[in-house]
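Enquirer: quick one: sequence and predicted model below, then my questions.
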Amino acid sequence: MTPTAPDAVAATRDVHRAADPDQPIWITLLDPAEVADAAARVDPAAPLAGTAVAIKDNLDLAGHPTTAGCPALADRPATSTATAVRRLVDAGAVILGKTNLDQFATGLVGTRSPYGACHSVASAAHVSGGSSSGSAVAVATGLVPLALGTDTAGSGRVPAAFNGIVGVKPTRGLISTAGVLPACASLDCVTTFTRTVAEARPALAALAWADPDDPWSRPAPAQPPAGIATRMRVVAVPDRPLGLDPAHEIAWRAALTRLGAVAAHVVEVDVTAFLDAARLLYEGPWLAARWAAFGQLLEPDGPHLDPTVRDIVRRGRDVPGADVFAGLDRLAALRRRTEPIWSDVDALLLPVTPGHPTLAEVAADPVGVNARLGRFTNFVNLLDLCAVAVPAGQRRDGLPFGVQLIAPAFADAPLLDLAAAWCGEPVADAAADATGSIAVAGATGSLAVAVAGAHLTGLPLNPQLVDLGGRLAYRARTAPGYRLYRLAGPGLPRPGLVRTGDGPAGGIAVEVWQLPHQAVGALLGTVPAPLGLGSVELDDGSRVVGFLAEEHGVRDAVDVSAAGGWRAAVRPVGPGSP
């Protein structure tokens, strides 16, 4: 239920009463009179009417300082409000205050703040995660239902995981960063914290906007890119151990078991290239971007500066220009190595962190512990992906454990649906997502068509489906009993899918595309014999129209069923192949 405006006023009183010096959530709390005045102006029909919101103190709020965790900036009130904050206010939200953070949003621990270190809501001895520490704890403790953070390297997902809440890191540029004190402008994302996926949806809908005043903003495409399915059914997991702490490992194994009840298919993949990309953020030239963003605020040294933040970022001033371009080349190579994975799966499941350190462990090794926390999060913005951190129960010691669902850019809407399924929440049925651009499978005037060969995402004939107005509805496999053949003949290799009754028990990989009715006839006209349309039974027992081969047409064909699908059957083998 959407709160009413007086709820924000009551929340303000609760926040002031609940102030705890051992849990320094807030840097600036708004005066109750200012909150009451804002609440009185809220339109009751607004989508976020009266929702109390906390914002990380690297986002501007007119009339209040943006400290970014640096007390030297506390006497400089902002003259305008960050676009993301303004859009929440325009949607009826009421701002209660500005929250603590790792200084200059540089850290994943939540301890690098002269205003004090937050801790996990489950343990005073364990870190809250950062850099959006205060925002995450404000939601986890029930002070507000919604908070804004930022996530450059994982600063939204790590504190969400450590406090048992939902952290949405959208596609870069989907939410404006105008009015955000930058950490690394090309990678910065405004993120949300909520207790449920359902609470995140209207917030993301209000926040998503192509801002002409933000050079890093970009509009969501009218239709998501071709490989993004409306319904996510195939989830990848790492094909090898991840080196997790023992308590995390046990919780991760439980999460993998849980995934079997959420995803239709779980696929093991090599995540080495993703993890190699993650190391670039602090071991590569991107430190120079932080120095460019706020390096001038790190001189001269003084008690207002966190020594770890200063030491890390000052290394960026000496990065040679040649190293920057070498880093970009390395990132491009790693991105190319990851791309084939997204042709076969909808999302990737990973733990958010390898472990959950104590405040004492961070104090003993502030750089090393922090670096390890970013192992599974640092690559997401570098590789232009979106992600949602979701709770995955508790470790045996009672600490929250979180996982993240990761997908390509502009897959935000179906990824939220997958996150909702993970959390046991209803999946949205609306025809429009947070970006205003999702097509519903089974829409009027369209037909679901299964393809098994060169029309698959990323293969040579896939552009035909896109040009005909098609949209990938979901990835699937056939029911058992189908075989796949490589048909003889010149030109582009062609597949022949035949139900022989003795095919692989796991079926054959297919994609189901939603095509306008008139497009189906046009497509059929491009398909030569012995292929034609017929009924294909899928792994879930449903039936769709699909391209099948006549049995007499595969007598001289090569049986490639053992590959499990056409993409694997035609994939090059040898040096340089993915």
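Expert: Okay, I see it.
Enquirer: use CA for all of it now, contacts and neighbours both
Expert: Fine.
Enquirer: name the element the residue most central in space within the chain belongs to?
Expert: The centre of the chain sits closest to residue 387, judged by C-alpha atoms, centre = their mean, with a distance of 1.0 Å. Using DSSP states H and E, residue 387 maps to strand 385-394.
Enquirer: which helices and strands does that strand pack with?
Expert: In terms of contacts (3 or more C-alpha pairs under 8 Å, 6 or more residues apart in numbering; DSSP states H and E), strand 385-394 is packed against helix 157-163, strand 166-169, helix 246-259, strand 400-408, helix 412-422.
Enquirer: what's that strand in contact with?
Expert: Contact with strand 385-394 is made by 157, 160-161, 164-172, 251, 255, 352, 380, 400-412, 415-416, 419, 422-423, as judged by C-alpha atoms under 8 Å, 6 or more residues apart in numbering.
Enquirer: related to what we said a few turns ago, so which of the helices and strands packed on strand 385-394 is nearest residue 472?
Expert: Residue 472 lies closest to helix 412-422 among those, at 11.7 Å (C-alpha to C-alpha).
Enquirer: and the helix ranked longest in the chain, how far from the chain's centre?
Expert: As assigned by DSSP state H, the longest helix anywhere in the chain is helix 321-344. The chain centre lies 19 Å from the centre of helix 321-344; the measure is C-alpha atoms, centre = their mean, to the nearest Å.
Enquirer: could you pull out the helices in the stretch 151-300 of the chain for me?
Expert: Per DSSP state H, counting those that start in this stretch, the stretch 151-300 of the chain carries helices over the ranges 157-163, 197-207, 246-259, 272-283, 287-294.
Enquirer: A further structure is provided below for comparison with the first:
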Amino acid sequence: MSTTLARVRAAHARIEAVDRPEIWIGLRPPEAVEAEARALDARVAAGEHLPLAGRLLAVKGNIDVAGMPTTAGCPAYAYEPEADAPVVARLRAAGALVLGTTNLDQFATGLVGTRSPYGAVRGAHDPRRISGGSSSGSAVAVALGIADLALGTDTAGSGRVPAAFNGIVGLKPTRGLVSTLGVVPACASLDCVTVFARTLREAEQALAHMVSAPGRPLPARAPGPWRIAVPAPDGLGELDPGWAEAYEAAVRQVSAAGAELRTIDLAPFTEAAAMLYEGAFVAERYTAVGSFVDKSLAEGGEGLDPTVADIITRARDIPAHRLHADTDRLGALRARALAALADADALLLPTAPGHPTLAEVAADPLGANARLGRFTNSTNLFDLAAVAVPAGEVNGLPFGVMLIGPAFTDERLAAVAGLLRPDTYVAVAGAHLTGQPLNPHLLALGAVLDRTTTTAPVYRLHALRTDPPKPGLVHAGGDGSAIEVEVWRLPAAGLGGLLAGLPRPMTLGSVALADGCSVPGFLCEPSALVDAEDITAYGGWRAYLAR
């Protein structure tokens, strides 16, 4: 079986296993996806360079995918796009394969993930809690190991809040770097297409293919360590229990990694954040879809989320003089904010102040949503770039932080974000592969797939007589071959947990990879190879199983 085809079938099995139908608005027919998978593998085998070959992609339902209706979370709004949005086309040209379109807060209006006639998208780690919105389905599809990459949009934080709640990475690029053509607008002047991934490396790789506009040269940076701005201890406002401590731990981590800290006043950021929905800027949401909402309400409003409809229709009558006044005030706040960041490479903040339950959001939909945008709402208003990354757990649930910086500092922010997650990797070649029986053990330890690759050509693979069936990888020197492996990234404590539960004859040792680096990986005691079939010629465990 081809590599991409195996990954597609594993993804469809995962969709069935997790039983989260609210993630999706539409899935492409399995036969069409499998046919595309075979074609991708054939192109790679023929020597074509496809950097994202085999990466499975989910697309937020307000972004055009040819052959699928674009609904923006409202069935009555649906239309059939004639072509992929440019950002989708770019990723597909690099080899990514679209699984389907994902659920969202209707018309991308919300940070909660519950404002949809397709159902509230529940959190990946605790179904009693919200997933975060508006790019809810995209984030959960990645967090649950179905998709490798997912597209979202971010006007107020929709590409970052869901990342934080689900323990994944969310990159919000500088406005204008990624085309928003083929995207149903929320606030057209502020919208950004974003990407979710389980690792920073994967997200960066995808973003490199998504970019359609050139960046601009950055001012020369004074030499020295990274300079990170942080608010004063009392500057964050009320946070959920344990979140202040988790944030302080992230600050200590970047400091221990050599960064210099700068204390700044967060007031201009939080004051501007409140203006996004409470001020006149919300009028742009009416410009985007207001006439449709008005017409739909006049006909009964079937399929409209009442909270979304109320937000959009209330924006209809905002006077022009208020917009000009708010624009002037925003300009003054932006000047203060950029002055505060003048000698810093990035601002480090919690991505959100807390993670509410579905019941809490239902009880106070507007208040809960407003609270979630405290740290994210100002980013696009100030024309800044951002990246949201995992930074530990609070009470067993993901906690995330984000790094914010001036426009076109996207690569710099990703480099700084690397300080927060020391890399621990493990290579697996058999029953722990994606879709195989022991893969849930890796996921339970917090592991995320980094890449699929091969070993250096110095190993042999044997089919062991174990239950469940698994292979034994052994170093054979010049008599060896390259064997397909997956490299997984996991917390340092997770590696210890993996080793503690490792049954004989498996061992953990250093595995040499095709790119010349070595990582810990599963090997096998030579004594277990007696009567074990040598399956090296298949090139990997999945190919052997599909023989």
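Expert: Ah, there it is. From a predicted model like this one, the values you see are computed outputs, not experimental measurements.
Enquirer: re the thing from before, so what's the residue nearest to the centre of structure 1 closest to, chain neighbours aside?
Expert: residue 406 (4.3 Å; C-alpha to C-alpha, 6 or more residues apart in numbering).
Enquirer: picking up where we left off before, which strands or helices does the next helix or strand after the longest helix of structure 1 pack on?
Expert: Sequence order places strand 347-351 as the next helix or strand after helix 321-344 of structure 1, per DSSP H and E. Helices and strands touching strand 347-351 of structure 1, by 3+ C-alpha pairs under 8 Å, 6+ apart, are strand 234-238, strand 400-408.
Enquirer: what do we get in structure 1 for residue 150 of structure 2?
Expert: Matched to structure 1 by TM-score structural alignment, residue 150 of structure 2 sits across from residue 147.
Enquirer: just the element for that match, please.
Expert: strand 146-150.
Enquirer: have a look at how far, on average, that strand is from structure 2.
Expert: Strand 146-150 of structure 1, aligned to structure 2 and superposed, deviates on average by 0.6 Å (mean C-alpha distance after the TM-score superposition for structure 1).
Enquirer: centre of the chain to that strand, how far?
Expert: Per C-alpha atoms, centre = their mean, the centroid offset for strand 146-150 of structure 1 relative to its chain is 15 Å.
Enquirer: map residue 281 of structure 1 across to structure 2 for me.
Expert: Aligned by TM-score structural alignment, residue 281 of structure 1 pairs with residue 276 of structure 2.
Enquirer: re earlier: wait, the residue nearest to residue 387 of structure 1 sits on residue 345?
Expert: No. Under the criterion of C-alpha atoms under 8 Å, residue 406 of structure 1 makes no contact with residue 345, lying 10.8 Å away.
Enquirer: picking up where we left off before, please identify the deepest-packed of the helices and strands packed on strand 347-351 of structure 1.
Expert: Comparing these by mean neighbour count (mean count of other C-alpha atoms under 10 Å), strand 400-408 ranks first with a mean of 26.
Enquirer: thinking again about what came up before, the residue nearest to residue 387 of structure 1 maps to what in structure 2?
Expert: Mapped onto structure 2 by TM-score structural alignment, residue 406 of structure 1 lines up with residue 404.
Enquirer: residue contacts, that match?
Expert: Residue 404 of structure 2 is in contact with 346-348, 379, 384-387, 413, counting by C-alpha under 8 Å, 6+ apart.
Enquirer: and with 10 Å instead?
Expert: 172, 228-229, 341, 345-349, 376, 379, 384-388, 410, 413 (C-alpha atoms under 10 Å, 6 or more residues apart in numbering).
Enquirer: could you measure from it over to residue 349 of structure 2?
Expert: As judged by C-alpha to C-alpha, to the nearest Å, residue 404 of structure 2 and residue 349 of structure 2 stand 8 Å apart.
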